[in-house]
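Peer 1: no FASTA, just this:
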């Protein structure tokens, strides 16, 4: 097992094919900053082909309470703050946000399966980080909330697409517009969570899920994940073709050709 620190209070630990990424600001409930998103993007860019599973965690009692309070400054001179973004020309502001989104979108990269281990609060950017992952394991006290609309903003860290995929249009719209908290029981019932466990059981549940994922041969696992992801956007004919192509590759590999 190897460990490393990266900027933005993000810590990574590697154990074979499993990379664990930990938000490590427990004294700030793992509040996020542009440095956090840059660090996450750096982790994604550094992945090698041997990584099969990425586990995303938050140190301490909360997964992530969202944006660091300093970012809510309307002063254009505050680096990374909302005021600085708002004062930029639209194209520049959008390019800056694109760089922030890069810290999230890689969690659905081909070749890996990402798992969010969520305890306590996952608010705003924290909820969107959990949503960016393929799978979510929540503790019984966990809740997710997207309060951006109530603050005059929108969820802009890739959260709207993944939320809608998971719970459907009308429920996603209601969750985003009301900004209400979605508790663990509701998350499980609506497909936001894959499992809900007691707080003391989070590590064991995540470890069991990771073991089950990595038990399958790597080629079959990656092809299957790619098929499920493409099913969200493909029409039936295109998806059938993708299945045929993937199975042909698997059969050829098993036959040694």
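Peer 2: Structure received. Since the model is a prediction, treat every value here as computed from it, not as a measurement. Residues are numbered from 1 along each chain as shown.
Peer 1: alpha carbons only for contacts and neighbour counts from here, please
Peer 2: Noted.
Peer 1: quick check: the most centrally placed residue in the chain vs residue 109, distance?
Peer 2: The centroid of the chain falls nearest to residue 132 when counting by C-alpha atoms, centre = their mean (2.7 Å). For residue 132, the distance to residue 109 (C-alpha to C-alpha, to the nearest Å) stands at 11 Å.
Peer 1: what do those two both touch?
Peer 2: Between them, residue 132 and residue 109 share no contacting residue under C-alpha atoms under 8 Å, 6 or more residues apart in numbering.
Peer 1: quick one on the thing from earlier: check contacts around the residue nearest to the centre of the chain.
Peer 2: 104-105, 107-108, 158-159, 162.
Peer 1: wait, which of the residues you listed is closest to residue 226?
Peer 2: residue 108 (9.6 Å; C-alpha to C-alpha).
Peer 1: try it against this one:
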């Protein structure tokens, strides 16, 4: 598929999705959100993709926010639909993908950009990254899951401060908060993401998908994460990956997981 605002590359079981609106600092407009949905959906269905990395083009920004010009004149109803639709087709969609998603945060990740990074399964940042949710400075609040995921990742007090002050934190503070897993020089960012992805690829994609569902269940209202874990654990016993993994262990060789 051809995209207007994305560059998508696949190699060595890794699909890299690059948000490519450099003149807008890769800001998320509705067209880009729809394209991201399609790109993530296609990568998730691709048997040759075992890890997805998402990043922004250029050196200045991962995603510097949403495209404010699109919704500056919205009504209450239109604003509500904007948030609900965005969460449904992109942010919740990414969080619940069966394929692991790594956010390579280069430069600014603000507003919708930080919300996209937080929807990914984990984050790696360049040392020049700046992160924040500045929405209250515009008279609005984060609407793409930011109030929920930031609190889950950094705790209530820190999330409240970041949201209320509308300020940015640098990469090292984000690392200290647990918002990102690693900080590296910008020219090493994708290299580290690919190194981590290579480690993931060696393992059972079926088991990883089950682990994603089990971890996410802890944060879903009305769902018992422990019970989800029990169910997903049991399901593993019916997979070819389990048979291969246990057989390889007993035979003292590396497993060659079929992904089934």
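Peer 2: Cool, the structure landed. Predicted model, so just to flag it, every value in this text is computed and none were measured.
Peer 1: and the residue nearest to the centre of structure 1, what's its match in structure 2?
Peer 2: In structure 2, residue 132 of structure 1 lines up with residue 119, judged by TM-score structural alignment.
Peer 1: what do you get for residue 182 of structure 1?
Peer 2: Aligned by TM-score structural alignment, residue 182 of structure 1 pairs with residue 169 of structure 2.
Peer 1: run a quick neighbour tally on that match.
Peer 2: By the criterion of other C-alpha atoms under 10 Å, residue 169 of structure 2 has 15 neighbours.
Peer 1: now do the residue nearest to the centre of structure 1 against residue 251 of structure 1, distance only.
Peer 2: Separation of residue 132 of structure 1 from residue 251 of structure 1 (C-alpha to C-alpha): 32 Å.
Peer 1: cool, residue 65 of structure 1 as well?
Peer 2: Applying C-alpha to C-alpha, the value for residue 65 of structure 1 to residue 251 of structure 1 is 46 Å.
Peer 1: strands of structure 1, start to end?
Peer 2: 2-6, 10-15, 18-23, 53-58, 113-118, 121-123, 135-139, 143-145, 182-183, 195-197 (DSSP state E).
Peer 1: now do the helices in the stretch 51-200 of structure 2.
Peer 2: Ranges of helices in the stretch 51-200 of structure 2, per DSSP state H, counting those that start in this stretch, are 76-86, 92-95, 112-119, 146-154, 156-165, 171-177, 189-201.
Peer 1: these: which one's closest to residue 47 of structure 2?
Peer 2: Closest approach to residue 47 of structure 2 among the helices of the stretch 51-200 of structure 2 is made by helix 189-201 (12.1 Å; C-alpha to C-alpha).
Peer 1: what residues are up against the equivalent of residue 65 of structure 1 over in structure 2?
Peer 2: Using TM-score structural alignment, the equivalent of residue 65 of structure 1 in structure 2 is residue 64. Residue 64 of structure 2 makes contact with 25-27, 108-113, according to C-alpha under 8 Å, 6+ apart.
Peer 1: mind running it again at 6 Å?
Peer 2: By C-alpha atoms under 6 Å, 6 or more residues apart in numbering, the contact list for residue 64 of structure 2 reads 25, 27, 108-110, 113.
Peer 1: for it, give its distance to residue 156 of structure 2.
Peer 2: Here the distance between residue 64 of structure 2 and residue 156 of structure 2 works out to 24 Å (C-alpha to C-alpha).
Peer 1: from what I see, residue 58 of structure 1 and residue 21 are in contact.
Peer 2: No - with contact defined as C-alpha atoms under 6 Å, residue 58 of structure 1 does not reach residue 21; the gap is 8.4 Å.
Peer 1: more neighbours: these two, which one.
Peer 2: Taking neighbours as other C-alpha under 10 Å, residue 58 of structure 1 and residue 21 compare with residue 58 leading, 28 against 22.
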